[in-house]
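Student: Any chance you can model this:
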Amino acid sequence: MTDHNRPFSEDERQGLYRAIHERRDVRSQFLPDPIPADVLARLLTAAHHAPSVGFMQPWDFIVIDSIEVRQSVLDIFEEENRKAADNYSGERNTRYKSLKLQGILESPINLCITCDRSRGGSHVLGRNSIVETDLFSTCLAVQNLWLAARAEGIGVGWVSILDQQKLACTLQLPEQVYPLAYLCLGYVSEFLDQPELQAKGWRSRLPLEDLVHGNRWAQPLENMQLKTALKIPE
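Tutor: Now for the predicted structure:
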């Protein structure tokens, strides 16, 4: 039996599930310690091994350690964050402004994962009906990197409060390249027991049993064993 066909051991399976459940969007716990080049290379390799529709591999990785570039990105964030705060009023506005939503300068490395929307040409296998599959595929690269980072003890924070056009200009991206995910990477003082937004009372995790449907939307599951495993009441 080749190594690729070898069943995962119980420890390997548990390690994967642990990374999934203990992954966090990190904003406040970054340490200044640099990420060794071989560790960062492993993370990028993990991202590059994500599945992609038509094997188009639309991602590129911009490794950002320049303080000048990161300060420019932080300026974009701060402008957009002020606009975002205006969406809330009263106590919600106060709570929003108290949240730490980026670690652009605190983390030792920033990483922008982009999507080249022309990668693979005008006719990519499997993309005929859903053109956004290049974006979906790039999201899988983000997830691969995030889980690998957790296994390496490295925190990742996704900075989504950014004007994408200004970010693309700052990073000098070609017209067909979309800056899909701007990430902060670094070792951390701790991984929180629960997502930070949940810990601070912004939102709670939805019950899985409320999100699983049977055959059609809003229809009950007919698979009794799955219902039992999910602890869905009769």
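
Student: Going by C-alpha atoms from here, please, whenever you check contacts or count neighbours.
Tutor: Fine.

Student: Please determine how far the closest residue to residue 203 other than its chain neighbours is located from residue 101.
Tutor: Counting by Cα to Cα, 6 or more residues apart in numbering, the nearest residue to residue 203 once its immediate chain neighbours are dropped is residue 197, at 6.1 Å. Noted for residue 197: a distance of 10 Å to residue 101, by Cα to Cα, to the nearest Å.

Student: Following up with a second sequence; could you model it the same way so I can compare the two?
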Amino acid sequence: MRFDEIQAATLESILRWRRDVRHFRRDPVDEALLDRLAEAMELAPSVGNARPWRVIRVEDPGLRAAVRADFQRCDQAAAADYAGEQAAAYRALKLAGLDAAPVQLAVFAHIDPAAGHGLGRRTMPETLRQSTAMAIHTLWLAARAANLGMGMVSILDPGAMERLFAVPEDWAFTAYLCLGHAEWDDDTPLLHRAGWQENASTRWEVR
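Tutor: Modelled structure (predicted):
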């Protein structure tokens, strides 16, 4: 299939306007839309077609509270790494949408699945985690195209998350995702607005 200029421009817009959303409205997300997003995630590439991502939709209030508590503990520890103006800037950042996001997903990578029969990962087993990351990015773009916001909560203890969700030993915690309707539309990334860091060039190096 060949894409025309309009389709190519649409993809560029989705890539350009994807945001790591932290501010959510509490309104529920339509279940049919969530089904379509799950289907879109299934379109992600994966090493040997192993499809190692495992997703838990977190609805239980006790589990959500436990995730929030672990975030707060890890956040306090992370804040101690900064000093002076940077410490104040860190404390001012909103780093999670856990309080309002109506949909929350715990994502794990199956680090030794039977699927794929080991193809492509003998010397690089980390490709299973990379495949899971690509599935997350696919979901992120699909959510943005559906005018939903998504944010990743990375200030969590992976071991604590694996114990909390009582997952098999060969599931590795990869990400905790908040999903829902963004509280507002803003073309300025949060870290840029806070003055934390601007984009750095990542041009391809030629050798």
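
Student: just to revisit the earlier point, what's the counterpart of the residue nearest to residue 203 of the first structure in the second structure?
Tutor: Using TM-score structural alignment, the partner of residue 197 of the first structure in the second structure is residue 191.

Student: Name all residues that make contact with its match.
Tutor: Residues near residue 191 of the second structure by Cα atoms under 8 Å, 6 or more residues apart in numbering: 93, 197, 198.

Student: Just give me the closest of those residues to residue 15 of the second structure.
Tutor: Lowest distance from residue 15 of the second structure to these (Cα to Cα) belongs to residue 198, with 17.3 Å.

Student: What lines up with residue 132 of the first structure in the second structure?
Tutor: Per TM-score structural alignment, the equivalent position to residue 132 of the first structure in the second structure is residue 126.

Student: Provide a list of residues in contact with its match.
Tutor: Taking Cα under 8 Å, 6+ apart, one finds nothing in contact with residue 126 of the second structure.

Student: Nearest spatial neighbour of the residue nearest the centre of the second structure, chain-adjacent residues omitted?
Tutor: Nearest to the geometric centre of the second structure sits residue 152, at 3.8 Å (Cα atoms, centre = their mean). Of all residues not flanking residue 152 of the second structure in the chain, residue 177 sits nearest, at 4.7 Å (Cα to Cα, 6+ apart).

Student: quick one, what contacts residue 45 of the second structure?
Tutor: Going by Cα under 8 Å, 6+ apart, residue 45 of the second structure touches 51, 131, 134, 135.

Student: how close does it get to residue 19 of the second structure?
Tutor: Distance, residue 45 of the second structure to residue 19 of the second structure, using Cα to Cα: 22 Å.

Student: Could you do residue 142 of the second structure as well?
Tutor: From residue 142 of the second structure to residue 19 of the second structure the distance is 12 Å (Cα to Cα).

Student: How about residue 62 of the second structure?
Tutor: Taking Cα to Cα, one finds residue 62 of the second structure at 28 Å from residue 19 of the second structure.

Student: So which residues of the first structure form strands?
Tutor: Using DSSP state E, the strands assigned to the first structure run over residues 59-64, 109-116, 154-158, 177-187.

Student: Out of these, which is the most enclosed?
Tutor: Highest mean neighbour count among the strands of the first structure (mean count of other Cα atoms under 10 Å): strand 154-158, with a mean of 26.

Student: Please name the residues that touch the equivalent of residue 53 of the first structure over in the second structure.
Tutor: Under the alignment (TM-score structural alignment), residue 53 of the first structure pairs with residue 47 of the second structure. Shown in contact with residue 47 of the second structure (Cα under 8 Å, 6+ apart): 116, 119, 120, 121, 127, 128, 131.

Student: For the residues you listed, which single residue is the most surrounded?
Tutor: Most neighbours among the contacts of residue 47 of the second structure, by other Cα atoms under 10 Å: residue 128, with 25 neighbours.

Student: so that residue sits right up against residue 109, yeah?
Tutor: Yes - between residue 128 of the second structure and residue 109 there is a contact under Cα atoms under 8 Å: 6.8 Å.

Student: so what sits against both of those two?
Tutor: Residues touching both residue 128 of the second structure and residue 109 by Cα under 8 Å, 6+ apart: residue 52.

Student: What's the local residue count around the alignment partner in the first structure of residue 98 of the second structure?
Tutor: In the first structure, the residue paired with residue 98 of the second structure is residue 104, using TM-score structural alignment. As a burial measure, residue 104 of the first structure scores 25 neighbours (other Cα under 10 Å).

Student: Going by residue numbers, what spans are helices in the first structure?
Tutor: Ranges of helices within the first structure are 10-22, 37-48, 67-85, 90-98, 133-151, 164-170, 196-199, 224-229, based on DSSP state H.
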